[in-house]
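In: What follows is a predicted structure for the sequence shown.
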Amino acid sequence: MMFGDPTDVAIEAMTEPHLVAPSAVWGRMCLHIGDVVLGDFSDSHCSLYGAYCEFKELLDIPRPLWDESFDGLSHEQIHDLVRNAIYGDDERSMEAILADLQRYRNFDFLTNWGEQFDGFASVIIQEDDQTTTIMHRPHSAWANQSPPGPFVVAICSTIGFRNACSGLIEWFDSEAARLTPTEGRTKR
């Protein structure tokens, strides 16, 4: 299933065809932003729940998704600021680390969202109400492995991003209900 418009932004997802109740929602997923694809759709039997929760949470974050510390920085500088604030190994106190985590966690994107996003270290921002920007650098660049992959900037419409997230969430909820045993469902 494709949720959204891949020429702008879309989330591609599917459950594994053999799944029957009772089961978690296992499948495949990736994100299309124009010509950029983030995620490995060929990786089968991935847990989709973590990504579902993160996309759902993104819909609840106040807009625009921006921090004043980004003012005047390039996309790569913003990416590095967020990644270092959350994952940097430095001399900050525990109090400073926790404060940075709280401040920048909403900008961390795709990290640990499921096996389909292994190797993706992305940052998401919204410089205004109309535009969502995703900046990506492979994990290898952070682990000092060579050669690091190229830095990628993918830009889409915020309304398109929100529509893709909403479509995925609706689909996931339907799949989770389908894969829940009848006796496990609550009556309404």
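Out: Nice, thanks for sending it over. Fair warning: this is a prediction, and the values are worked out from it, not measured in the lab.
In: C-alpha from now on. contacts and neighbour counts both.
Out: Noted.
In: Thr111 contacts His136, doesn't it?
Out: No. Counting by Cα atoms under 8 Å, no contact exists between Thr111 and His136, whose distance comes to 10.5 Å.
In: Comparison target, given below:
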Amino acid sequence: MTFGNPDEFAIEAYHEPAQPGLVGFGRMAIHFSSTIIGKLSEEHCGLGGGAETFRALHSSLSTLWDASFAELSATEIFAIIDRALYIDVGQSDIAVRKDADRYARFDFLTNAGEQFDGFKTFIAAEPQGEVRIFFQDPDGVLGSARCSMAAFQSASCAFVAWYDAQCSVGSNVFQQSVQADGPASGGSAA
């Protein structure tokens, strides 16, 4: 299933239960412009980490900006978040906690499942309403992309509703949102 428009922002996911009663596993990647983050060839990955990330972003996306990002390039923003969360430069324990408190909310799909192994991803939402995704691929290449907040939210809500249905979680805000928006903002079979 593909949720959203891959030319702007989409989540591609397939449910692959390994055995009866074992749900929430499959393949997953995100698409934006001509970039794909994740390994669709990696089978039976946990989809829950990604689903929970998108679920949490539903209510927090509009708060994902920091004054330290003003006037910086995508590479510079990536470096700030990466240093704060993943690079030991000899800072004190207090500084590590302070950085984590300030920047952890920008961590995106890093360590969210085997399909994202080797990728480091961060997310921010500019005050004017664009979502920015910053990433480093398994080869160490840095990149970034932008999409509208509406495109991100629509794809995210549709994916989480689909994931919940696959896992028989039941009704939630995402399913209600997809039903209210109708099939145009939902997903389409891939």
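Out: Alright, I've got the coordinates. Just so it is clear, the model here is predicted, and its values are computed rather than measured.
In: Would you pull the TM-score for this pair?
Out: The TM-score (TM-score structural alignment, normalised by the length of structure 1) is 0.84; 169 aligned residues with a Cα RMSD of 1.6 Å.
In: Which one of Thr111 and His136 of structure 1 is surrounded by more residues?
Out: Neighbours per residue (other Cα atoms under 10 Å) separate Thr111 of structure 1 from His136, with His136 holding more: 24 against 17.
In: and Glu16 of structure 1, how many neighbours?
Out: 14.
In: buried residues in stretch 3-16 of structure 1?
Out: Within stretch 3-16 of structure 1, the residues that qualify as buried by neighbour count (16 or more other Cα atoms under 10 Å) are 3-6, 8-15.
In: I meant stretch 87-101 of structure 1, not that one.
Out: Buried residues in stretch 87-101 of structure 1, defined by neighbour count with 16+ other Cα under 10 Å: 97, 100-101.
In: re earlier: please enumerate the shared neighbours of Thr111 and His136 of structure 1.
Out: When Cα atoms under 8 Å, 6 or more residues apart in numbering defines a contact, the residues bordering Thr111 of structure 1 and His136 alike are 120-122.
In: How about stretch 137-148 of structure 2, which residues are buried there?
Out: In stretch 137-148 of structure 2, counting by 16+ other Cα under 10 Å, buried: 137, 142, 144-148.
In: cool, and stretch 54-64 of structure 2?
Out: In terms of neighbour count (16+ other Cα under 10 Å), stretch 54-64 of structure 2 has its buried residues at 54-55, 57-58, 61-62, 64.
In: How about stretch 38-56 of structure 1?
Out: In stretch 38-56 of structure 1, the ones that count as buried by 16+ other Cα under 10 Å are 38-41, 44, 46-49, 51-52, 54-56.
In: For Pro150 of structure 1, see how far away the spatially most central residue of structure 1 is.
Out: A centroid search over structure 1 (Cα atoms, centre = their mean) returns Leu110, at 3.4 Å, as the residue closest to the centre. According to Cα to Cα, to the nearest Å, Leu110 of structure 1 stands 17 Å off from Pro150 of structure 1.
In: which residues touch the closest residue to Ser47 of structure 1 other than its chain neighbours?
Out: Leaving aside its chain neighbours, Ser47 of structure 1 sits nearest to Trp26 (4.9 Å; criterion: Cα to Cα, 6 or more residues apart in numbering). Applying Cα under 8 Å, 6+ apart, we find Trp26 of structure 1 in contact with 15-16, 19, 45-48.
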